[in-house]
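Student: Pasted the sequence and its predicted model underneath.
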Amino acid sequence: MAVVMTGATGFLGLHLLQRHLTAGRRVIVLAHVNSPPAWERIEYFLANAGTENVPPALVRKLVDVVEVDIAEDRMGLSRKQHQRLALSAEELWHVAASVTLHRDDAAVWRTNVVGTEQLLRLASSTAPHVPVRHVSTAFVAGRTPHLVTEDDSLHVIEFENTYEKSKHTAEGLVRDWTRLTGRSTLVLRPSILVPGAQWASGLPTHTLETLHHSVAVVTARAKRSTPRLVVRFAGDPRAGINLLQVDWAAEAMMRLAALPHRSGTHIFHVTHPNDVPILTIAAAFEELSPVRIRITPAQPAEPTRPERVLYRRVAGFLPYLHHRRSFSGTRLAQALPQLAPPAPIDRGYLERALGVWAANQSPARGLGHSA
């Protein structure tokens, strides 16, 4: 028997995988057929960013890699392979997702919604006691403006981008399936994840890296007459964004999964107790790029060419520059009273985290995202 896991080679998934392996659990990694070799990513991560050493020989013993297309019928597996996989599962972790915030809407929907449908099809073939752990996002809250509890997000109908809507729809599928089958499902809603205690180059990217890369690309291509390119963004200077260390998120998720859960859907925000002001994020970007960021009440009526390019590249993220809402962490704190809170995330923290990545990247490299 094994943990069956999608998204195990992504930014969050690698941290979850490492914890399963450290506990000596066998894991069947469902790796996307067209992704970089799963074994390379797993072994590189464990060698460079693992907080506990897992011997390579043990990794090869505990991990099986099965290549799939998560949105295809039976994930692209034969009927026999699909059945064998279901019978092998003692726990299902659905971590895979497309976190692209703009463009590629069809691909985002295919991965996040159709992929979840196929994961639930697999879950339906497992033994009745096998639990499902579905990694969603706190941003299923859409445009909810106030302090957001887990229940506030259930019936949201207005979203900032297709990513949010797709994850909300996927959650609905999970809740409906759980109600119909009488199974036990854990829904985990992390906020925007950033590197944790250890950083290493060459690992899957995360949202802030993608944003920083966009700024770097536009800055490098611009013909500047001044030492620093000025970019104006429409936003609220009092706005904040919830960022959370990925290793802390993984630890909280594993502890939640270890708790006894009755049948039904159990939803938890996995978020930081304090939002990071957008001005702090902007200052970190300025420190690492030859750019000055100005937060203005509205988008400029006549944006410069670099601004137009950058607006297109980060269009899906721009609405968050106006957000002043926060996410309730009460349910998580009550479930895990012994879990120490995550470390503060300030300007210095962001500069260190982004600096390790930026030092090993070329501005001409294409944008990536963790899934």
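Tutor: Looks like it arrived, so ask away. Numbering: from 1, shown residues only.
Student: okay, CA-based contacts and neighbour counts for the rest of this
Tutor: OK.
Student: Surely R262 forms part of a strand?
Tutor: No: read with DSSP: H, G, I helix; E, B strand; the rest coil, R262 is coil and lies in no strand.
Student: which residues sit in contact with the closest residue to it other than its chain neighbours?
Tutor: Leaving aside its sequence neighbours, R262 sits nearest to S184 (CA to CA, 6 or more residues apart in numbering; 6.2 Å). Residues near S184 by CA atoms under 8 Å, 6 or more residues apart in numbering: H129, V130, P131, V132, T178, H261, R262, S263, G264, T265, H266.
Student: Distance-wise, check S184 relative to P36.
Tutor: Distance, S184 to P36, by CA to CA, to the nearest Å: 33 Å.
Student: Apart from its neighbours in sequence, what residue is nearest A250?
Tutor: L16 (5.5 Å).
Student: Kindly report the same for L12.
Tutor: Excluding the flanking residues, the one nearest L12 by CA to CA, 6+ apart is V246, at 6.2 Å.
Student: Ok, T22 next?
Tutor: Of all residues not flanking T22 in the chain, V54 sits nearest, at 6.4 Å (CA to CA, 6+ apart).
Student: structure B:
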Amino acid sequence: MTVAITGATGFLGIHLVRELLAEHDELIVLVRSSGPTALRRLMRFYAELGTTPAEVRDLRTRLRLVPVDLTAPGLGLRPPAFRALADEIDALWHSAGDTDLGGGLADLRRTNLDGTRGVLALALAGERRPRVYHVSTAFVAGRRRHGTVEEDDLDDSHGFENFYEQSKFEAEVLVRRWATEHARPVAVLRPSVLVTDRAFRGPRPGHPVGILLRRMADTVRQHQEPSTGRGSARTEVRVVGDHEARLNFLPVEKAARMMVRLAASGTTGLVDTYHVVARDDVSVLLLTGLVERFLPLRIRLVSELPAPLSALEFATSLQPALAGYLLHHRRLDASRTWSRLGGTAGTSEPSPPRIDLDYLSAAMRRPPLLGASD
């Protein structure tokens, strides 16, 4: 079986590469940059996953890198090359995406919507009718903050917390429509917030929580008034949130294993949608506690922001990684996921790590405000 993947150098993608290579001898990797540049980056990231030097060297023969532009007609390839590529593929994993929670809609659509359209065109052009595995997000549920989100739910009536969610929602709509129009099976994989406790020594794919810390550090640096106190004085920042709210955090390593196992479990319908989530949610206080551990802030959750706001409070209220998410009480149903995985991981699967403040902190570096980039 010939498997192709996009987004291989991403936070999730590099883990998918590892899991897929455990099942297949070779992968076709669709990359944005030149082959040699992307290969060096993949090898560097792969080494950070605890792989052996021999496994890293083997990437040179086990990965076939094809530079493409997902948003261009024919992926930017000449028609014969595009068709030849399409004719090789038996399974196509689409993990590439723009995860910028603060991005503009046009830019996010270019990657998340137009890029998905390009992947589907590749899947349609091949004679082997490859199965498509589309990595979406549980946050296509948007601003629905209460109740249970079922795996087949795809509803925009609640609106969205940011344009990232909207662009991923639109991409899912496109995937479902494509599957119906062409009678082609698709698996939609919706991970929750992906995290890790693995600290990379060098540059690494964007860690979602690390990105939040960097942005918060930038906000503090730009808007915090100079301290008149001594020592470790903290600035209190009021943020709209609920102490009882909860989010779903899942180790990225486990998410990749779950996705590849789900792919191996076969097809149940035309569009199989899976919530790739942890069984238990965590308190949003874990997120605010992480901010407090790395930045000189004291976060106070309030039901609404009273006037007047400090410049720092106003800027923090606009942070797309905080605004709205500190009010989430919804539950992500994963009945289909657990059913396909046999109820849960079996005895051969290690127990999931406890996601707490120490777990999240282990992967973080000091943000720019405190001396280094994440």
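Tutor: Looks like it arrived, so ask away. Note that the structure is predicted; figures quoted are calculated from it, not measured.
Student: doesn't R19 make contact with the residue nearest to T22 of structure 1?
Tutor: No: in this structure, V54 of structure 1 is not within contact of R19 by CA atoms under 8 Å, at 9.7 Å.
Student: Helix or strand: which one has the residue lying farthest from the centre of structure 1?
Tutor: Most distant from the centre of structure 1: S225, at 38.1 Å, with distances by CA atoms, centre = their mean. If you go by DSSP states H and E, S225 of structure 1 is not part of any helix or strand.
Student: Residue in structure 2 paired with it?
Tutor: Under the alignment (TM-score structural alignment), S225 of structure 1 maps onto T228 of structure 2.
Student: go on, S88 of structure 1?
Tutor: Looking across to structure 2 (by TM-score structural alignment), S88 of structure 1 lines up with E88.
Student: Repeat that for V270 of structure 1.
Tutor: That one, V270 of structure 1, aligns with V276 by TM-score structural alignment.
Student: same deal with R183 of structure 1?
Tutor: Applying TM-score structural alignment, one finds that R183 of structure 1 aligns to R184 in structure 2.
Student: How about L173 of structure 1?
Tutor: Checking TM-score structural alignment: L173 of structure 1 goes with L174.
Student: would that match count as being in a strand?
Tutor: No: remark: L174 of structure 2 does not belong to a strand; assigned using three-state DSSP, it is helix.
Student: check contacts around it.
Tutor: L174 of structure 2 sits in contact with L113, R117, where contact means CA under 8 Å, 6+ apart.
Student: Same check on the one 10 residues further on?
Tutor: The contact partners of R184 of structure 2, by CA under 8 Å, 6+ apart, come to R129, R131, W178, L270.
Student: Equivalent analysis for S88 of structure 1, please.
Tutor: S88 of structure 1 makes contacts with M1, A2, as judged by CA under 8 Å, 6+ apart.
Student: picking up where we left off before, Throw the contacts of R184 of structure 2 into a markdown table and include neighbour count, thanks.
Tutor: Shown next, in a markdown table, are the contacts of R184 of structure 2 (neighbours: other CA atoms under 10 Å):
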| residue | neighbour count |
| --- | --- |
| R129 | 19 |
| R131 | 19 |
| W178 | 18 |
| L270 | 14 |
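Student: Work out for me the element Q83 of structure 1 sits within.
Tutor: If you go by DSSP H and E, Q83 of structure 1 is part of helix 79-88.
Student: any idea how far the helix or strand just after that helix is from the chain center?
Tutor: Proceeding N to C from helix 79-88 of structure 1, the next assigned helix or strand is strand 89-94, under DSSP H and E. Centroid displacement of strand 89-94 of structure 1 relative to its chain, using CA atoms, centre = their mean, to the nearest Å, is 18 Å.
Student: mean shift of strand 89-94 of structure 1 relative to structure 2?
Tutor: Superposed on structure 2, strand 89-94 of structure 1 shows a mean distance of 0.7 Å to its aligned residues (mean CA distance after the TM-score superposition for structure 1).
Student: Taking helix 79-88 as reference, get the angle to that strand.
Tutor: 100 degrees (axes from the mean of the first three to the mean of the last three CA atoms, to 10 degrees).
Student: From the contact counts, what lies against the helix or strand following strand 89-94 of structure 1?
Tutor: Sequence order places helix 105-109 as the next helix or strand after strand 89-94 of structure 1, per DSSP H and E. Counting contacts by 3 or more CA pairs under 8 Å, 6 or more residues apart in numbering; DSSP states H and E, helix 105-109 of structure 1 is packed against helix 162-181.
Student: which of the residues in the helix it packs on are buried?
Tutor: 162-171, 173-175, 177-178 (16 or more other CA atoms under 10 Å).
Student: same thing with stretch 118-136 of structure 2?
Tutor: By 16+ other CA under 10 Å, the buried positions in stretch 118-136 of structure 2 come out as 118-126, 129-136.
Student: My read is that R26 of structure 1 contacts L62, right?
Tutor: Yes: counting by CA under 8 Å, R26 of structure 1 does reach L62; the two are 4.5 Å apart.
Student: Mind checking which of the two has more residues around it?
Tutor: Comparing R26 of structure 1 with L62 by neighbour count (other CA atoms under 10 Å), the higher total belongs to R26, at 21 against 16.
Student: Residue in structure 1 paired with T267 of structure 2?
Tutor: Under the alignment by TM-score structural alignment, T267 of structure 2 pairs with H261 in structure 1.
Student: Any figure for the gap between the nearest residue in space to that match that is not next to it in sequence and G13 of structure 1?
Tutor: Once flanking residues are discounted, H261 of structure 1 sits nearest to S184: 6.7 Å by CA to CA, 6+ apart. Counting by CA to CA, the gap from S184 of structure 1 to G13 of structure 1 is 21 Å.
Student: Kindly report the same for H134 of structure 1.
Tutor: For H134 of structure 1, the distance to G13 of structure 1 equals 12 Å [CA to CA].
Student: Give me the contact list for stretch 288-307 of structure 2.
Tutor: By CA under 8 Å, 6+ apart, the residues outside stretch 288-307 of structure 2 that reach it are 213, 216-217, 232-243, 357, 360-361, 366-367, 369-370.
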